[in-house]
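Q: could you look at this predicted model? Sequence included:
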Amino acid sequence: MAALLQLRAKWAWARLIALAVAMAVLVGSACAFFLWNLEAVTRIRFDHPWLLWLLPVAGMAVAWLYHRHGGESDGGNNLILDRIHDPGGGVPRRMAPLVLLGTLVTHLFGGSAGREGTAVQMGGSIASAVARPFLLAKGHVRMLLMAGVAAGFGAVFGTPLAGAVFAVEVAVVGRPGLRALPLCLLASYVGDLVCRAWGAGHTHYHIDGVAGPLAAGYLDALLLGKIALLALACGLVAWSFATLCHGLSARLRRWVPQPVWRPAIGGLAVIVLFLIAGRADFLGLGVWSPDAGAVTLTSLFSSPEIHPSAWVWKLAFTVVTISAGFKGGEVTPLFFIGAALGNALAGALGAPPELFAGLGMVAVFAGASQTPLACTLMGIELFGPGHALPLVLVCGLAFLASGHSGIYRSQRFAMRKPLWRRPPGHP
């Protein structure tokens, strides 16, 4: 009997591994398709800037589609986290195509949003669809959902190690689901390999102006102090971003009960912000621009020019876009906000702009997502192991400074941060 039980357990694990690989191939392919189309619609928007004036109408169309046919899909990333906590309800299959279409519409018409939400939701939706016919145990469904998140995150950013750790770290802050880590690592690397095999490209970031500490000891007490100040600022900005998004979203839901009208109001607000700012740098993803003089995420790593207010503008554009219900996610705009904040503080503190842009980029995300380990590993994957020490410092301090308000409402806390009130539900 014992031998039979061991055989059944091994068969269950072998089946779970096979399902994770198959799922990751599908997720990696979906992410490649998404990245190709995201690049295409971004180019179309740059070629036809008048599309911004249709953003309110486009947002209404997507909101109507979700309201009429989306069901639970409108829960987005929070629904994925809810299903990781309790896999019983499953994730709708329709979530993947809906969020793909919704995100492409957001970027085609100039909304300031990201792409991680799309990848995570496609990963969770595909993982749930793969699991459904096999009647897996709840624990295995939970691990497969986490592997789907890992595959999507790792594939869309080209950071498979960070993707796997993000998947096990994000659901419960302070209590990572380490049992699922091997499966998440497998799925994340397979998803990334498949996405690259399809020829989908990723943005490359380089901290060229500063040698890494493994090559030359550039870190001294003064620079470490400046990095600590940057980290605290990034944590407070991350807290502000999450608080503003949740607050504005709640007010829009209260003031505008009909969900179809919220993106119309948000789209008009984005247009007003564009007219006030007088430039298109803060629309869309913000990674690149055909305008050589534009402030973009990549330009913040290559230009010695300081842009003291760019992070404020990008934060305002993104808070309005996300709170109004546009699809896409927050991570790439958070990268922009963090890099621009690092650039601004580098000018004020007399620090290397390239280094502070890179550190700020991952630190704001660490605070907003409450995933400091994943963001540290992402920084190492993006910038190289030579910057590991400042990355650990900046992500850890930003996490501590960001309080208990992250961008994901369904996140749970198994720890209490010093100097902050206890999070909801914390004993």
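A: The structure has been received and is ready for your questions. Just so we're clear, the structure is a prediction, and the values are computed from it rather than from any experiment.
Q: from here on, just use CA atoms for contacts and neighbour counts.
A: Noted.
Q: what's the local residue count around Leu389?
A: Residues contacting Leu389 under the criterion other CA atoms under 10 Å number 16.
Q: for comparison:
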Amino acid sequence: MKLRLLRLIKYFTSNRLTRRVIESVAIGILAGCLAALFFYCLKAADTFVIYLVGGTLSPSPLGEPPLFNVISKPQSLWLKILLPAFGGLASGFLVYLFAPEAEGHGTDAMIKAFHQEDGNIRSRVPIIKGLATIFILATGGSAGREGPIIQMGAGVGSLIARILRLSVRIKRQLLLAGAAAGIGAIFKAPLGGAITAIEIIYKEDFEAEALIPSVISSVSSYAVFSAFFGHATIFGLPITPSFYDLREFAFYLLLSIASALAGILFIRVFKRTRRIFHQLPIYPPLKPALGGLLVGLLGIFVPQILGTGWGEIQIALMGKYGALLLVTIALAKILATSFTVGSGGSGGIFGPSLFIGGMLGGGIGLFGHHYFPAIVQQPEAYILVGMASFFAGIANAPIGALVMVMEMTGAYGLVAPFMLVSIFAILFTQKWSIYDSQLRSRFDSPSHREDLVRDILSEITTAQLWNELQVAPEPIPASTLIKDIPTAFRKSTVPYLLVKKSSDIDGIIESDDYVGVAGIEETNVILATDVASPIPQVKQSDSLRSVLRAMMIRGVNHALVISSAEEKPRIITSEQIESAAERHR
């Protein structure tokens, strides 16, 4: 029995795909537990702030009912203004003292870790990020909760990869798997979380290698999170949205244009605000406090922009707001989020982007329904489509955005408008991105330089380098004693010796290899053929990629190129292949 168990363990641990599955499940379970803990702490902090200083509990979407009951108390005007400033101050000190990289929105930090930091995230960063975001959101700051949970999940993936001493390539994959787990759990969107995680790191590409780990970890984390907080979609819908009339495409096209313009405005305002706060000559922890003060002032006039605002989306879906108010709320949310996160406050961008897009879409839907009721029959549908299109535009992530919103709302009948509006939004905003660390494609990422070289080498043959290659030197007999090899090296003009057995060259002794056997005593017994490595023999029509692969398999830096025109064979080196790749970049 014990032998069978050992064989089973050996089978599973020796299979690469099986190892990735086990690692991904572990990441998903841990990330799901962290997401549940973060969500519970955030709800508890919301309740505690109201109990301590007064006010009313923020509205919640139907799929996220309040976890605690609290009696509303009167709250002074000054307290409403100052409370976000207090949250910003606490967040600022926490980040500044313990983890400065936790400043701002966490998704960009995860993208930067993938591209520039070999998939490494300091273990303390997700913890500090989570606490700082709770301070921001519980006091009314305008941000999203996905920033910390993405960093938490990515941190779990990075930590597991470091503990298991996995390669940098695998560490990057597990980093994305962790990010997917965080998104899939906190938004109850397992497939959307997986796709978004591998999509947002590029503008025009996605990380295909990380898809399977991301799906597995996201599903695992979703299962854990839902065990605590239920499986219901986050937003409840008063109707079953569907697409009725082809003429409605005109209004959805109008929505895509409006989403693109609002997205560009958001990106410009956000980055300009961040630059202004960065240049302010004041103590860094005071900057989020100043941003919070501005949010508090704005919240006096437009209270819907305080906090995550997801309950306000639910109210809009129930038809409680007019078109003009919805557009006003969307524009105010752009300012509030820029003040909160742009000042250095901790929080996410994804949540506010859904809010802005949803309110904007709702305004356009109500406008169309008012003037063309026969065409626009469900204005609520425009809120959902606006949510997906706005985030797709600012993040260059059309597929992940539409799948996320469908899973969060259950609006699968709107798949055609989702696709149309998201793609058009991307067309209008492709030169813009809310994420500074986002790159155009895999070939622009340091993590995929090997892929770029591989593709280049596939297009070059040895025939193209034939004139640069050195004619193969005269080989030594296979029966040459090892004690005579130093003399052969001294006579040679190249750092290797070819070994000839019968009539063919079948081996090579490179100078580095010879050093390892030069000190042995049995110099009259060991022959050159005993220490020679097999030399790859390639044709002029072979690609440099296949030649390099043959070298790597045999552990040598040289290959013998056989001519098709009865010429003497020539030698190609790995250095020549690398130089050819550099020239053709």
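A: Yep, that arrived. Quantities reported herein were computed from a predicted structural model and do not represent experimental measurements.
Q: TM-score for the pair, please.
A: Comparison of the two superposed chains (TM-score structural alignment, normalised by the length of structure 1) gives a TM-score of 0.86, and 396 aligned residues with a CA RMSD of 2.3 Å.
Q: just give me the match in structure 2 for Val319 of structure 1.
A: Structural alignment (TM-score structural alignment) places Val319 of structure 1 against Ser338 in structure 2.
Q: try Gly110 of structure 1
A: In structure 2, the residue matched to Gly110 of structure 1 (TM-score structural alignment) is Gly140.
Q: any idea how far its match is from Ile334 of structure 2?
A: Separation of Gly140 of structure 2 from Ile334 of structure 2 (CA to CA, to the nearest Å): 15 Å.
Q: pick out whichever of the two has more residues nearby.
A: Higher neighbour count among Gly140 of structure 2 and Ile334: Gly140, with 30 against 23, using other CA under 10 Å.
Q: residue contacts, that one?
A: The neighbours of Gly140 of structure 2, taking CA atoms under 8 Å, 6 or more residues apart in numbering as the test, are 83-84, 87, 296, 306-307.
Q: go on, Thr409 of structure 2?
A: Counting by CA under 8 Å, 6+ apart, Thr409 of structure 2 has contacts 233-237, 384.
Q: can you check Gly59 of structure 1 too?
A: 105-106, 260, 263-264, 267, 326 are the contacts of Gly59 of structure 1 under CA under 8 Å, 6+ apart.
Q: strands of the stretch 301-427 of structure 1, residue ranges please.
A: 412-413 (DSSP state E, counting those that start in this stretch).
Q: the match of Gly110 of structure 1 belongs to a helix?
A: No. Counting by DSSP: H, G, I helix; E, B strand; the rest coil, Gly140 of structure 2 is not part of a helix but coil.
Q: Ala210 of structure 2 versus that one, what's the distance?
A: In terms of CA to CA, Gly140 of structure 2 sits 36 Å off from Ala210 of structure 2.
Q: what's the burial count for the counterpart of Ile337 of structure 1 in structure 2?
A: Alignment note: Ile337 of structure 1 maps to Ile356 in structure 2; criterion TM-score structural alignment. By other CA under 10 Å, the residues close to Ile356 of structure 2 number 32.
Q: contact partners for the nearest residue to Ile356 of structure 2 once chain neighbours are set aside?
A: For Ile356 of structure 2, ignoring the flanking residues on the chain, the nearest one in space by CA to CA, 6 or more residues apart in numbering is Ala330 at 4.6 Å. Residues near Ala330 of structure 2 by CA under 8 Å, 6+ apart: 355-357, 359-360.
Q: from Leu354 of structure 2, how far off is Ala330 of structure 2?
A: Counting by CA to CA - Ala330 of structure 2 and Leu354 of structure 2 are separated by 10 Å.
Q: same question, Ser14 of structure 2
A: For Ser14 of structure 2, the distance to Leu354 of structure 2 - CA to CA - is 43 Å.
Q: tell me which of these two has more neighbours.
A: Using other CA under 10 Å, the more surrounded residue of Ser14 of structure 2 and Leu354 is Leu354, with 28 against 11.
Q: state the distance from the residue lying closest to the more buried one once chain neighbours are set aside to Gly507 of structure 2.
A: Counting by CA to CA, 6+ apart, Met387 is the residue found nearest to Leu354 of structure 2 once chain neighbours are left out, at 4.4 Å. Applying CA to CA, the value for Met387 of structure 2 to Gly507 of structure 2 is 64 Å.
Q: tell me which of those two has more neighbours.
A: Shown here are Met387 of structure 2 and Gly507; by other CA under 10 Å, Met387 has more neighbours (31 against 26).
Q: residue in structure 1 paired with the more buried one?
A: Under the alignment (TM-score structural alignment), Met387 of structure 2 maps onto Met361 of structure 1.
Q: quick one: contacts for the residue nearest in space to the middle of structure 1?
A: By CA atoms, centre = their mean, the mean C-alpha position of structure 1 lies nearest to Val331, the distance being 3.1 Å. Neighbour list for Val331 of structure 1: 114-117, 365 [criterion: CA under 8 Å, 6+ apart].
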